[in-house]
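K.L.:
just the structure for this:
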Amino acid sequence: MSKNLFWKLVLIVVIIVLSVLEIFPPSKKLKPGIDLAGGTSLLYQIDTSDLSSEEKRTAAQDMIRTLQERIDPGNQRNLIWRPHGNDRIEIQMPLASKETQQLRERFQEKLDLLKKYNLDLRAVQRALVQPQGMSEADYLAARTQEFARLAGGLENRQQMLKELAGAYDAVTAGERNRDQIRAKKQELAGQLTEAKVEIQRVELLAQQWKELDDPNRAERLKGLTEEEAKQGLIRQYIETELEWSAALSAWTGAEGLKAQYESALYKVEQVNVDLERLQGILEEGKAKRDVDLTAIKATLPQEASAIIDELVVAYDGYAKVSGRLDSPEDLKRQLQGSGVLDFRILPTLSDGILSETAIKSYQDRLAQYGPNPAKSGDGNYAWRKIRDAEEFKSGNAITAEFAGKLYVLASSKADEVLLHEKGGNGWELKSARPDTDQLGRWAISFNLNEIGANRFLQLTKSNLNRPLCILLDDEAISAPNIQSAIHQSGQITGQFSYQQVQDMVDKLRAGSLKARLSDRPISENTVGPLIGQDNLQAGLKAGVYGLIVVSVFMLIYYILAGALANVALYMNLLIILATMAFSRATFTMPGIAGLILTIGMALDANVLVYERIREEQARGSSIRMAIKNGYHRAFSAILDSNLTTVITALILWLVASEEVKGFALTLMIGLVSNLFTALFVTRAIFDLMTDMKILKSKLTMLQMIRTTKINFVGVMPTLLVVSIAMVIAGWVVFLSRDEAKNSKYAIEFTGGTSVRIRLNEQGKDLDRAAVEEAVRQAGQQMNNKQIAEGTGVQQIGPADSLEYEIVTTATNRFTATLLFPAEEKKTVEEVRGLVLDAAKGVGDDRLIKSEITAGAQPNEFILTTTQTNRNKINEMVAALPGVECANEKTEESVNQAIIAALGNKLDSLYNLEPANVTAQPITPELVAQKPYLVDYQGGVLFSGEFGENKSESLQRLADRFGQLRFKSDYGKYGQFEYKLFAPGQMQAVLETPLKGVEAAVLSPDVLYGGSEETEWNQFQANLTEWFTRGLELETSLPRVTQIDPSVGEKSMQDALVAMVLSIIAIIIYVWIRFGNVRFGLAGIVAMVHDVSIALGMIAITPWLASTAIGKFLLISDFKIDLTIIAAILTLIGYSINDTIVVFDRIRENRGKLAHVTGNIINLSINQTLSRTLLTGSATLMVLIIMYIWGGAGLRGFNYVMIIGMVVGTYSSIVVAAPLLMLGIKKEKESGKKDYAPSPDKQYSRNPSV
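P.N.:
You can find the predicted model right below:
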């Protein structure tokens, strides 16, 4: 064995071992997409209040594109983005691999265990407050009991809480004493004023009182007044003043009661481990991590220290496989914020810019009004929330707390800020990247454009040696001191983890969002596979069986060579899976489409080599020479066919929308792997077998297809007519299909309706497939083809859940009569134009697409729209002067079909008939009465009772109010968070029936005492309506939402651009490689031919499905969705591959001929016919098995693939190659001469036809 061969074999073994280790066990290492395995669905609200009407119209699509760039720019994580109208977006994310889930759960378990050692500081503070009406003895007993519970049996904590309680009692007693003395002092001051004694002179005497003896005191009192009664009053006031001063000093002094309480509280706070900070420490290098963890463990009990050690082990295991999107919490974190970078100079405690009195004033206003700039600021300075308090503890910035959050006072002066103002002001961020600072800590380096650089230079130059606060999404990140003027580049430093740095970099790179996304999702659910678990299992089994059949076929047909082909095929699959597992990429249906194309091309590559070896053996070459020449002569065909497909995949990856990038990625990986296995691995094994004399004589192969002598060129005119007719028929069928009655597109392209249902006990025996079939049957009975054919069902929650989401291309429709003034003579076209302008003003796509038809009277026009939100419709009609709306009606066909299908099996909500509904601000006094409201101070508390014989559990009430979020007009209530309580209780068993409920509501924008009175009253009125509406909700379909197309116009344009660029690139490549542009054009014509026929066959499926033969062939109304798009892209890849193989043989046979002749084309097609039919047959075996036994969910994909394989094989033989003859006859007549020998004069070949 040669040394060169030895190292080739070593490389192959190493790659196999590494690949196996990377994907074993596959059930844990490979991450299926949401379409295959389900995942989590998050629904977010968009605040569009600050957008123009045009911006509102595209708000959801624009936000989706920006967030895609931020979170998943390459679509490797298979997030599904779906707009719900203009002001909501749904994001579905797949589950992590099982191994990642298990390791993360183990890590989370240790975190949760450590969290148990953390004191609930809010519970501590609630326990300290004595509720109004509770006796002192009961209060002290309850507090002691609660502290004992919170301490968890740890003596050191019990002691700290006992000290805290003592300090709290002392500080509250001191505060009461101080306040009583102050009240007495104020009363005496009033008496002095009435007695006409100058209070300022009395205050001055009080300051000197202690230094005077009795005679001097008496003398000074006479100097103020001669009246003894007044002197006694002054003496009493001075003594009270001194008493108050002592009480104040005892309360506020450096060692005073307040300081003692704060010190005791600080000790309690320090017991807790900052879990976010701890996770950042875990990401550090080992040496630094050990130092930081040792410091933390020193403050903890021994049990907690042991848990930290276990936590480190769990983290190290999880870190090896973790990705950036392993759980919904990771996604929520990355969705937060708009990605806006701002800079503000900070005033400090020691720079003298603000006096102590001014600082105290700002802090008092923050405590009273919150961070509202209109109340707590003054135009010069404003409070900004600090993201990590640790970053500001060591400096002397002016900070204060509000609602448990730390804020920093920052400048708002024009020469001390660099802000992104609405409408833009010229400066922007050019780039951002992860970096490290001088201490080796993670940091963010950024570059500004020229305008930004100049403004940043001016800002830093004018404020040297002052802290520069860096804000992301209006949150203070860090505040380094400005050491020198900074121009174009800067660095954001702090105690960041790598994950935090990467998240911030992604936000900065993606750019800022025009609208504001809700901080938390308004809905979060676990969803089942998009194609259904039943279809998925059937598809996977059928795929495995198909692969086995192909392997057996190759083994029988090529015997030993077939065994090597199977080795190469399985190694190819192994490398692809290992690469995707290593990169944490997600497997999706489009990805599997790319995999199938790769399998076909892998088989094709081996067949090309073996057929060449067969030819060499027929010439009498030795086995070693036959193998060498076979690989050499097959190389160009394999290289060209793979590279043309790589070009397509690469352009799709670079240019196309995120929806098809999963296909492109898998395809590129597969093609590179295919070249390696087909040309390197099998060749190395053949060389080993010949070196070791295992393979001595020629390779034995079957030959079912002998050398043919078909005159393909002769029948070209007839077949071209047939092909043209099929292409025209395909486009006629495709374009003439009635979209209104039954769209050929799936919901990704058309939009539609989503309905969330929950089955009751009567429906518990129905599974996902049964629910889907029942709804489809109802649609069939209603003669609604969109419901009958375009409906899919996903299970929500765990496998035993009774909750489902029904998604259909059908929509509920609203109709109304628009009554124009009788004197106005309007045509349908004029009204359509007026409605279009009004709809654009509202900024609503559905209204823009409204239909207008003539009514019964000349001034009546019928409006039909899929927009069922009455508020938006009314807003549009209001923009039509003098127009009235009559005969309003909503056709709820989707609702009717579901109710008809499932009826009494639906779990329904009934009106609770609320009574005695009240609303009151959550003030400190109310919190004292109801400590469980402490987190909602500044909000509003609603309470209500249910009607007679009405009751509802807290769990069902939570569901009820959750359903309100999906009402089309929910946005009018603004952004707020809420929590439901059993009346007067902090906690209640979720399933216990209640006769009433309380709801605490808090808005980030409206606070009691911090907002204008009119604003507060409107907020309270709106939320009273919300509370009452939730209790009155009565429906069996609690969530019905309209869905916009998830593949927007921009994505479709990107896909078209990518396809055009791919076509141009293929023409250029083939032109260069084959020396004539005619080759490239012929290949593209064949590809267009294949796609056209496939599209026509998709469009005709509703008719085929109704015929006897269609039913026998299991054809149904297949919709064009992303999976079908992936099949079409795969078809394109097959078409190009097949055509290039034939062209390669034509190029070889042409030799140095200037032109291609009919004989050369016939010879080449006949020579490659065996390979073409073999490859097509092998791939068809897999597809037919998957089509029949792979389940209905994958049948549309396999249908298109089968059509594509048949048509692609046909076109490469009778369309592409004969097209090379077009125009040649005319050139020859013009006097050009052919000097090259005819094909039969070249090296031994089959005779020309």
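K.L.:
please count neighbours and contacts with C-alpha atoms only from this point.
P.N.:
Fine.
K.L.:
which SS class is Leu941?
P.N.:
Following DSSP: H, G, I helix; E, B strand; the rest coil, we place Leu941 in the strand state.
K.L.:
Asn469: which element?
P.N.:
Just so we're on the same page, residue 469 is Cys rather than Asn. strand 468-472 (DSSP states H and E).
K.L.:
starting at the chain centroid, how far to the helix or strand where Tyr610 lies?
P.N.:
Under the assignment given by DSSP H and E, the secondary-structure element containing Tyr610 is helix 589-618. Helix 589-618 has its average C-alpha position 37 Å from the chain's average C-alpha position, going by C-alpha atoms, centre = their mean, to the nearest Å.
K.L.:
following element in sequence after that helix, please.
P.N.:
Next element after helix 589-618 (DSSP H and E): helix 623-655.
K.L.:
relative orientation of the next helix or strand after that next one and helix 623-655 in degrees?
P.N.:
Going down the chain from helix 623-655, the next helix or strand is helix 661-676, by DSSP H and E. Relative orientation of helix 661-676 with respect to helix 623-655: 160 degrees, computed using axes from the mean of the first three to the mean of the last three C-alpha atoms, to 10 degrees.
K.L.:
just the angle for helix 661-676 relative to helix 589-618, thanks.
P.N.:
The directions of helix 661-676 and helix 589-618 differ by 20 degrees, with the same axes, to 10 degrees as the criterion.
K.L.:
strands of the stretch 251-400 of the chain, start to end?
P.N.:
341-345, 381-385, 399-402 (DSSP state E, counting those that start in this stretch).
K.L.:
elements contacting the very next helix or strand once past the shortest one?
P.N.:
Along the chain past strand 399-402, the next helix or strand (assigned with DSSP H and E) turns out to be strand 405-411. Using 3 or more C-alpha pairs under 8 Å, 6 or more residues apart in numbering; DSSP states H and E as the contact test, the elements touching strand 405-411 are strand 341-345, strand 381-385, strand 399-402.
K.L.:
second chain to compare with the first, below:
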Amino acid sequence: MPSSMKWRVPVVLAAIGLSAWFAFPLSQRINLGLDLQGGMHLILRVDASAVKEDVRDRDVTGVALEIIRNRVDQFGVREPLIQRQGSEHILVQLPGVTDRDRALKLIGQTALLEFKLVADNPRLVERALKGEAPQGFELRADEDGSPLLLDTEGALTGAILSDAWVEPGELGLPDVNFRLNRDGARAFAQLTGANINRRLAIVLDGTVQSAPVIQSRIADSGRITGRFTREQANDLAIVLRAGALPAPIRVEEERTVGPSLGRDSIRAGLAATAIGASLVVVFMVLYYHLAGAVAVLALALNLLIILGSLGYLHATLTLPGIAGMILTLGMAVDANVLIYERIREELKAGRPLSSAIAAGYDKAFSAIFDSNVTTVIAAAFLYWFGTGPIRGFATTLTAGIIASMFTAVFVTRVVFDILLGLGRLNRLSMAKLIGETRIDFVGKRRLCYVLSALVIGIGIAAFIQRGPQRYGIDFAGGLLQEYRVDHPVTADAMRATLRKVGLGEAVIQEFGSPTEWLIRTADDTDADVERTIALTREALYADLAGTAPPELVRMERVGPVVGKILREKAWWAIAWSMVGILLYVAFRFRHVDFGLAGGIALLHDVVVAAGMLCLMQRPIDLIIVAGLLTIAGFSINDTIVIYDRVRENLRAARKVDLGQIINLSVNQMFSRTLLTSLTVIVEVLALYFFGGEVLRDFALCLLVGFISGVYSTVYIASALVITWRRAFKPS
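P.N.:
Presented below is the predicted three-dimensional model:
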């Protein structure tokens, strides 16, 4: 047994122990994203232009953030996320909160509390009713709708409060009591003491809550009465304690996920993971026998390390994150397939088993390393441009790739060395489905160029023909509502229902089953959004309520400005990831033509996938861009494996024609190209059929891209090197 086992075995055991320590118990170590547990995701813009000029030099967004944080903390949300984004935006995530109306009012209400004296002069009131309010006065209506003329000179604000709480008032209705701070008590005492028997209006955000008569000097506390529910009174007390916002707040992006959709997503994600992993396990054990069982052991450790990494980083597990985990399981097996096929070649060449295993690991390492680096490059740009769930996907994908390098290259080697050292491994049997091939891949390159150009042309035409409809709500902006009813509904019936309330132009789509429907409208202002939500609820409750009322399971709203920014960032992320991969491949293989050919091949796969989605009338949104970047990272993997073999064969046969070398290399790697792609495609199929409707378009995108990747690897990438050299290096 090698002496290095003295430190290699402890490293493996330490990895297992630390991963288990940080991963379990899962409920305490790993937080679920809003898409899995339900909740609200908001991007707020602080409208600093509405602030008075003399205070515009203050950090208005920073003040607003602290006030919103205080409000949310007092609201009782478990583990909220409140972060500043840029100079005027604030990110707010509220896990478990699905009462959007209450949450939006609590967060977005300015809560400017003012105390203003009521003018008793009937002549002034009469002038104000004619639109001639004197300077220093404003006309308002009291709680009963009667006109009140308020004196704005010397008004006090909610800054004089030190506390606010709810107590039962007259007729059992809740009142909001408040206590004054030291400076406030002095000012309030002066105001009330000098105006006994006059009315004092209590105004909140421009609305008169009450206007009681001052009966005595008040210097310590007061009470706000109104027609409040208990919930409204509690929320008012919260915003008064937290203070008024320094500027109006605009909602530019909103995503609300109901708890039932979260539960469905968890069940679907777990089912897809279990089924996909089971299929890969069965394949590996049947095809590689004992070596397959070792790979399965590494697969289990890979999953444990991913969970441990998420726990250590305090990361949030999202539905796309589960998809990333499923994908990395397939990618982890790819590395084992490369190693085992190398071992098979070494055994065929007559090497002893121990030497064959050592050579297999050594010769496969460079291809495994290069292919994983390209995927990490794509994941890095995905994390850079993405938000929320998309960053969760990038995190789990990166953690899985790094874990697979460790488990496939290091852990399985330790297991084989232990078995060899104990004398328990004398032979390594493996099945073989695909024998040696002698296909002239290079000779078919012109036909394949034409075929690819035709497919890409059709995809581009579909992309152009779809116009603005090609983008999902993430990029186009607007309002998306997902409703679930308790009985099947036809598209005609749904459209007729919406037409009754003036929403006949809404885009409707059956979402998985005739009991779930997506309703998309182009609303962008707060007023339009609230109106559409109310009209949709009214129409569906009136026409489609069965034994249970229709359920709003998801609501997404993106403003046109945010949509444009996300769209631009998405295309830049795709472009930069391709440039990064191209430069890395060119650097590793010391030839620009290899890098350009690989870059064109992966661009081919991304365009084919995007074009096919447009052809099938599927929208391109954030999660689809995540799929396209995954395709970019994975598509180059098999290309790198073939390039690695081309490099090896060029060293061994320097005088052989490059076309013959490429044909030989592609044929040598053809079976493992199919096997490595097969394991990932199996995982994607499990995701497509069992991962739920939310991930179906994502899985479809990956499926098309990965199949295109197999084709481009064997017919396009290497052939382009020949075309490039004959065009630019005729000698």
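K.L.:
still on that earlier bit, need the strands of the stretch 251-400 of the first structure in CSV with mean neighbour count, can you?
P.N.:
Putting the strands of the stretch 251-400 of the first structure into CSV (neighbours: other C-alpha atoms under 10 Å) gives the following:
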stretch, mean neighbour count
strand 341-345, 22
strand 381-385, 22
strand 399-402, 18
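K.L.:
for Ile492 of the first structure, find the nearest of the ones you listed.
P.N.:
Nearest to Ile492 of the first structure, of all those, is strand 341-345, at 10.8 Å by C-alpha to C-alpha.
K.L.:
pull up the aligned stretch in the second structure for that closest one.
P.N.:
When strand 341-345 of the first structure is aligned against the second structure using TM-score structural alignment, it corresponds to no residues at all.
K.L.:
for that strand, packing partners?
P.N.:
Checked by 3+ C-alpha pairs under 8 Å, 6+ apart, strand 341-345 of the first structure has strand 405-411, strand 417-418, strand 468-472 packed alongside it.
K.L.:
could you check the angle the first one makes with strand 468-472?
P.N.:
Between strand 405-411 of the first structure and strand 468-472, the angle comes out at 120 degrees (the same axes, to 10 degrees).
K.L.:
run a quick neighbour tally on Asp524 of the second structure.
P.N.:
Using other C-alpha atoms under 10 Å as the criterion, Asp524 of the second structure is surrounded by 19 other residues.
K.L.:
next one: Leu1037 of the first structure
P.N.:
With other C-alpha under 10 Å as criterion, Leu1037 of the first structure counts 18.
K.L.:
contacting residues around the nearest residue to it once chain neighbours are set aside?
P.N.:
Once flanking residues are discounted, Leu1037 of the first structure sits nearest to Ile757: 5.9 Å by C-alpha to C-alpha, 6 or more residues apart in numbering. Under the criterion of C-alpha atoms under 8 Å, 6 or more residues apart in numbering, the neighbours of Ile757 of the first structure are Glu803, Tyr804, Glu805, Ile806, Leu906, Asp907, Ser1036, Leu1037, Pro1038, Arg1039.
K.L.:
let's see it at 7 Å
P.N.:
Taking C-alpha atoms under 7 Å, 6 or more residues apart in numbering as the criterion, Ile757 of the first structure is in contact with Glu803, Tyr804, Glu805, Leu1037.
K.L.:
quick one: the second one is in a strand?
P.N.:
Think Tyr804 of the first structure. Yes - remark: Tyr804 of the first structure belongs to a strand, assigned using three-state DSSP.
K.L.:
do you know how far the closest residue to it other than its chain neighbours is from Val842 of the first structure?
P.N.:
The spatial neighbour of Tyr804 of the first structure that comes closest, neighbours along the chain excluded (C-alpha to C-alpha, 6+ apart), is Gln795 at 4.5 Å. Counting by C-alpha to C-alpha, to the nearest Å, the gap from Gln795 of the first structure to Val842 of the first structure is 35 Å.
K.L.:
again, but for Arg82 of the first structure
P.N.:
Here Arg82 of the first structure is placed at a distance of 21 Å from Val842 of the first structure (C-alpha to C-alpha).
K.L.:
and the strands of the stretch 251-400 of the first structure as JSON lines, adding distance to Ser49 of the first structure?
P.N.:
Listed next are the strands of the stretch 251-400 of the first structure as JSON lines, based on distance: least, C-alpha to C-alpha, whole Å:
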{"stretch": "strand 341-345", "distance to Ser49 of the first structure": "22"}
{"stretch": "strand 381-385", "distance to Ser49 of the first structure": "22"}
{"stretch": "strand 399-402", "distance to Ser49 of the first structure": "27"}
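K.L.:
which one of those lies nearest to Val171 of the first structure?
P.N.:
strand 399-402 (19.2 Å).
K.L.:
mind telling me what element the corresponding residue of the first structure for Ile574 of the second structure is part of?
P.N.:
With TM-score structural alignment as the criterion, the equivalent of Ile574 of the second structure in the first structure is Met1059. Assigned by DSSP H and E, Met1059 of the first structure belongs to helix 1049-1074.
K.L.:
for that helix, buried residues please.
P.N.:
By neighbour count, and taking 16 or more other C-alpha atoms under 10 Å as the criterion, the buried residues in helix 1049-1074 of the first structure are 1051, 1054-1059, 1061-1063, 1065-1071, 1073-1074.
K.L.:
from the contact counts, what lies against that helix?
P.N.:
Contact analysis of helix 1049-1074 of the first structure by 3 or more C-alpha pairs under 7 Å, 6 or more residues apart in numbering; DSSP states H and E lists helix 623-655, helix 1077-1099 as its packing neighbours.
K.L.:
circling back: ok, Gln795 and Val842 of the first structure, which is more surrounded?
P.N.:
In this view Gln795 of the first structure and Val842 are compared by other C-alpha under 10 Å, and Gln795 has more residues nearby, 27 against 22.
K.L.:
contacts only, for that one.
P.N.:
If a contact means C-alpha under 7 Å, 6+ apart, then Gln795 of the first structure has Val527, Gly528, Arg768, Glu803, Tyr804, Glu805 as its contacts.
K.L.:
closest to Glu925 of the first structure among those residues?
P.N.:
Closest approach to Glu925 of the first structure among the contacts of Gln795 of the first structure (C-alpha to C-alpha): Glu803, at 42.4 Å.
K.L.:
sorry, back to before: now the helices and strands packed on strand 341-345 of the first structure as a markdown table including mean neighbour count and distance to Glu829 of the first structure?
P.N.:
Formatted as a markdown table, the entries for those read as follows, by neighbours: other C-alpha atoms under 10 Å; distance: least, C-alpha to C-alpha, whole Å:
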| stretch | mean neighbour count | distance to Glu829 of the first structure |
| --- | --- | --- |
| strand 405-411 | 22 | 56 |
| strand 417-418 | 21 | 50 |
| strand 468-472 | 23 | 50 |
